[in-house]
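Asks: Test case, fold it:
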Amino acid sequence: MSTIENRETEQSPAGQGVADERAERTLVAARAHRSRESRLRTRDLVLSIAAPIVLVLLWEVCARLLIIDPRFFPPPTTILMALGEMALDGELWQHTGPTLLRLLVGGGLGALSGIVVGLLMGSSRALNAAFGPLFSALYPLPKIAIFPILLMIFGPTELPKIIAVFITTFFVMQIATVSGVWAIDRQLLEAGTAYGATGFARFRFVVLPGAMPFVFSGLKTATGTAVVVVTAVEFTGASTTGLGYLIWNSWQLFIPEKLYVGLLVIGIIGAALTTLLSRSEKLLLPWRRSA
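Replies: Presented below is the predicted three-dimensional model:
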């Protein structure tokens, strides 16, 4: 009887008015939420742009007023002038090109191999039992410490540098991918099996999409680590090109402007690669765009 009475109340003019009022309040709340989110995004954008500008201006003023020693902290304008001169005479590209090549080739191959091995190990208990302890033992080894061994084997060529970056990204991606496979909700796997997703179909439609968030998180971590490793191996005498060599050589010759140019370009490369990965994640994983 109460259900019938509620329906009659809703169908009455008074009940219709209450329903309309509730709908109006819902719309108003939704508009307020969207407006607040828009304001927050605008505020975050302004802060992300303003904070670095303020810090750079503060650095410029302090260096000009000799509050900090300009011999060690040259003004940003001086660094930008050095950047422009190096770009015009080709010195900047002479060092940026090799670093990018080592990052993209070594890091790309290492990431791809790590993802494939991680998916196989995460999906196969036998493979994980066979290789899991070995990889766990090898991962903590400092990759820079392995570099002299690579130099002894392959000589002072490009291959040791690429292999060092490859090893770095491989282990990060292997661990991240295995964790992603293991983190998949078992109910999703059971649901996939119930709908006939077995074998490759199960891997394609359940395992791979479920592990991808962890894969992208691993890619971001691997990118930062690879940038550190490639810069470190370029510090050595085995290299006469690369941004790491530029930084080290500028320190030896005490040319701080060029040293900061190398640091700036490395930071730009790292930020650009991370941004590209974030954009790709939103494009390839649309269900995570709201995250």
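
Asks: CA atoms for contacts and neighbours, from now on please.
Replies: OK.

Asks: right, and G270 touches A226 too?
Replies: No - assessed by CA atoms under 8 Å, G270 is found out of contact with A226, at 9.4 Å.

Asks: ok, these two, which is more surrounded?
Replies: A direct count of neighbours by other CA atoms under 10 Å for G270 and A226 places A226 higher, at 26 against 19.

Asks: Could you say which helix or strand holds the more buried one?
Replies: Assigned by DSSP states H and E, A226 belongs to helix 208-235.

Asks: Let me see the residues that make contact with the next helix or strand after that helix.
Replies: Scanning forward in sequence from helix 208-235 by DSSP H and E, the next helix or strand is helix 243-252. Residues external to helix 243-252 that are found in contact with it (CA atoms under 8 Å, 6 or more residues apart in numbering): 95-96, 99, 230-236, 239, 256, 258-260, 262-263, 265-266.

Asks: Now do the helix holding A226 against helix 243-252, angle only.
Replies: Per axes from the mean of the first three to the mean of the last three CA atoms, to 10 degrees, the angle that helix 208-235 makes with helix 243-252 is 30 degrees.

Asks: One more sequence to fold, the one below, so I can look at both together:
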Amino acid sequence: MPASSLLALRSAMRLPRWRRPGLASWRGLVLPLVLVGLLEVLVRLGWVPAHQLPAPSQIGATLYWQAASGELWGHVGVSLARVAAGFACGAGLAVLIGAWVGLSRRAEAYLEPSFQALRAIPSLAWVPLLLLWLGIDETPKIVLIALGAFFPVYLALLAGIRGVDRKLVEVGQLHGLPAFALTRRILLPAALPNLFTGLRGALSLSWMFLVAAELIAATQGLGYLLSDGRETSRPDLVLAAIVLLALLGKLSDGLLKHLESRALHWRDSYSGGEA
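Replies: Have a look, this model is predicted:
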């Protein structure tokens, strides 16, 4: 075994049991489990009306029967496809335009004021216009999600490029790097931490915009389940859809966080203390 692995193992063994890395990953489950248990007890005792806030066991039963009938997987699959398509379109376009604006003061002068104005428009304000322009099929839903994903990535990448140390750029210029090589080898790698921060924020907004898109003119998806639960006075169905949105959002963010750690493995950054 390498010496570094032995040192890491010895350090882990010296830690108290509750601070060891294997147990630290489970700490995030403590608060949700406590809240679920507390809510179950309050509903069972009748202190919280079940017709307004069902017990977690009832929500779990609703999820089970929806999954057993096969209906749930259709809703989840449709929502996942919409988020993936909208996020890919919005984030990809944001990377291209953000890099262009970040590298060109002239492009910034032309585009930045308009983008700042468009960023202030609420998501629901786009819905009537998109329905008028694009109809009620999949296109307006994906465009709305792409709008939500665009601005966090654009702003983060722009800030990352503009925040690159000027000395690094000067070193590249002294070595005779052309503009494309300077961008590829210095500016974009240095802006990667900001870019991943923007991507994670954009992915979170994509799930939020998904609900806005599916609440209107949709016959499938988790947003449709929310609307169906509201119209049929089934709070268990509404909360089941919310739980699924939270789980899918957490899983997709975890995947993106893993990709971030792989892409930024060279970074020696502060990871926080145990306080």
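
Asks: Send over the TM-score of the superposed chains.
Replies: Put the two chains on top of each other and the TM-score (TM-score structural alignment, normalised by the length of structure 2) is 0.89; 262 aligned residues with a CA RMSD of 2.2 Å.

Asks: so how much does the helix holding A226 of structure 1 differ from structure 2 once superposed?
Replies: On superposition with structure 2, the mean distance recorded for helix 208-235 of structure 1 (mean CA distance after the TM-score superposition for structure 1) is 0.9 Å.

Asks: P52 of structure 1: how many residues sit nearby?
Replies: Applying other CA under 10 Å, we find 11 other residues in the vicinity of P52 of structure 1.

Asks: and it, what pairs with it in structure 2?
Replies: The alignment partner of P52 of structure 1 in structure 2, by TM-score structural alignment, is P32.

Asks: What of V105 of structure 1?
Replies: V105 of structure 1 maps onto A85 in structure 2 when the alignment is built from TM-score structural alignment.

Asks: since we're on its match, how many residues are nearby?
Replies: The number of residues packed near A85 of structure 2 is 17, by other CA under 10 Å.

Asks: can you check P16 of structure 2 too?
Replies: Using other CA under 10 Å, the number of residues around P16 of structure 2 comes to 8.

Asks: Tell me the spacing between it and S5 of structure 2.
Replies: Distance, P16 of structure 2 to S5 of structure 2, using CA to CA, to the nearest Å: 19 Å.

Asks: And A61 of structure 2, by the same measure?
Replies: For A61 of structure 2, the distance to S5 of structure 2 equals 45 Å [CA to CA].

Asks: just P122 of structure 2 next, same as before
Replies: According to CA to CA, P122 of structure 2 stands 51 Å off from S5 of structure 2.

Asks: Can you name the helix or strand that the residue in structure 1 that L168 of structure 2 lines up against falls in?
Replies: The equivalent of L168 of structure 2 in structure 1 is L188 (alignment by TM-score structural alignment). Element membership for L188 of structure 1 (DSSP H and E) is helix 186-194.

Asks: Just give me the neighbour total for the equivalent of Q174 of structure 1 over in structure 2.
Replies: Correspondence of Q174 of structure 1 to structure 2, assessed by TM-score structural alignment: Y154. Y154 of structure 2 has 28 neighbours, counted by other CA under 10 Å.

Asks: now E21 of structure 1
Replies: Residues near E21 of structure 1, counting by other CA under 10 Å, number 12.

Asks: Which position in structure 2 pairs with A197 of structure 1?
Replies: A197 of structure 1 maps onto L177 in structure 2, by TM-score structural alignment.

Asks: what about that match, how many neighbours?
Replies: Counted with other CA under 10 Å, residues neighbouring L177 of structure 2 total 16.

Asks: swap in Y64 of structure 2?
Replies: Y64 of structure 2: 14 neighbours (other CA under 10 Å).

Asks: Can you give me the distance of it to Q58 of structure 2?
Replies: Y64 of structure 2 sits 10 Å away from Q58 of structure 2, taking CA to CA as the criterion.

Asks: cool, and A217 of structure 2?
Replies: Going from A217 of structure 2 to Q58 of structure 2 by CA to CA gives 29 Å.

Asks: what about the residue nearest in space to the middle of structure 1, distance to L40 of structure 1?
Replies: Relative to the mean C-alpha position of structure 1, the nearest C-alpha, by CA atoms, centre = their mean, is the one of K220, at 2.2 Å. For K220 of structure 1, the distance to L40 of structure 1 (CA to CA) stands at 25 Å.

Asks: swap in V207 of structure 1?
Replies: Per CA to CA, V207 of structure 1 is found 35 Å from L40 of structure 1.

Asks: So which of the two has more stuff around it?
Replies: V207 (24 against 12).

Asks: Can you tell me the closest non-neighbouring residue to the more buried one?
Replies: V181 (6.4 Å; CA to CA, 6 or more residues apart in numbering).

Asks: Give me the mean deviation of the helix or strand containing that neighbour from structure 2.
Replies: According to DSSP H and E, V181 of structure 1 maps onto helix 158-182. Superposed on structure 2, helix 158-182 of structure 1 shows a mean distance to its aligned partners of 0.9 Å (mean CA distance after the TM-score superposition for structure 1).

Asks: Which positions within that helix qualify as buried?
Replies: For helix 158-182 of structure 1, a neighbour-count test (16 or more other CA atoms under 10 Å) marks 160-182 as buried.

Asks: if we can go back for a sec, map the residue nearest to the centre of structure 1 across to structure 2 for me.
Replies: Looking across to structure 2 (by TM-score structural alignment), K220 of structure 1 lines up with R200.

Asks: surely that match meets L256?
Replies: Yes - taking contacts as CA under 8 Å, R200 of structure 2 lies within contact range of L256: 6.9 Å.

Asks: so how far is stretch 140-149 of structure 2 from its chain's centroid?
Replies: Chain-centre distance of stretch 140-149 of structure 2: 14 Å, with CA atoms, centre = their mean, to the nearest Å.

Asks: Over to stretch 217-231 of structure 1?
Replies: When distances are taken as CA atoms, centre = their mean, stretch 217-231 of structure 1 is centred 8 Å away from the chain's centroid.

Asks: now stretch 8-25 of structure 1
Replies: Relative to its parent chain, stretch 8-25 of structure 1 has a centroid offset of 51 Å by CA atoms, centre = their mean.

Asks: before we move on, what about stretch 257-268 of structure 2?
Replies: On CA atoms, centre = their mean, the centre of stretch 257-268 of structure 2 falls 17 Å from that of its chain.

Asks: now do stretch 6-16 of structure 1
Replies: Distance of stretch 6-16 of structure 1 from its chain centroid, counting by CA atoms, centre = their mean, is 55 Å.
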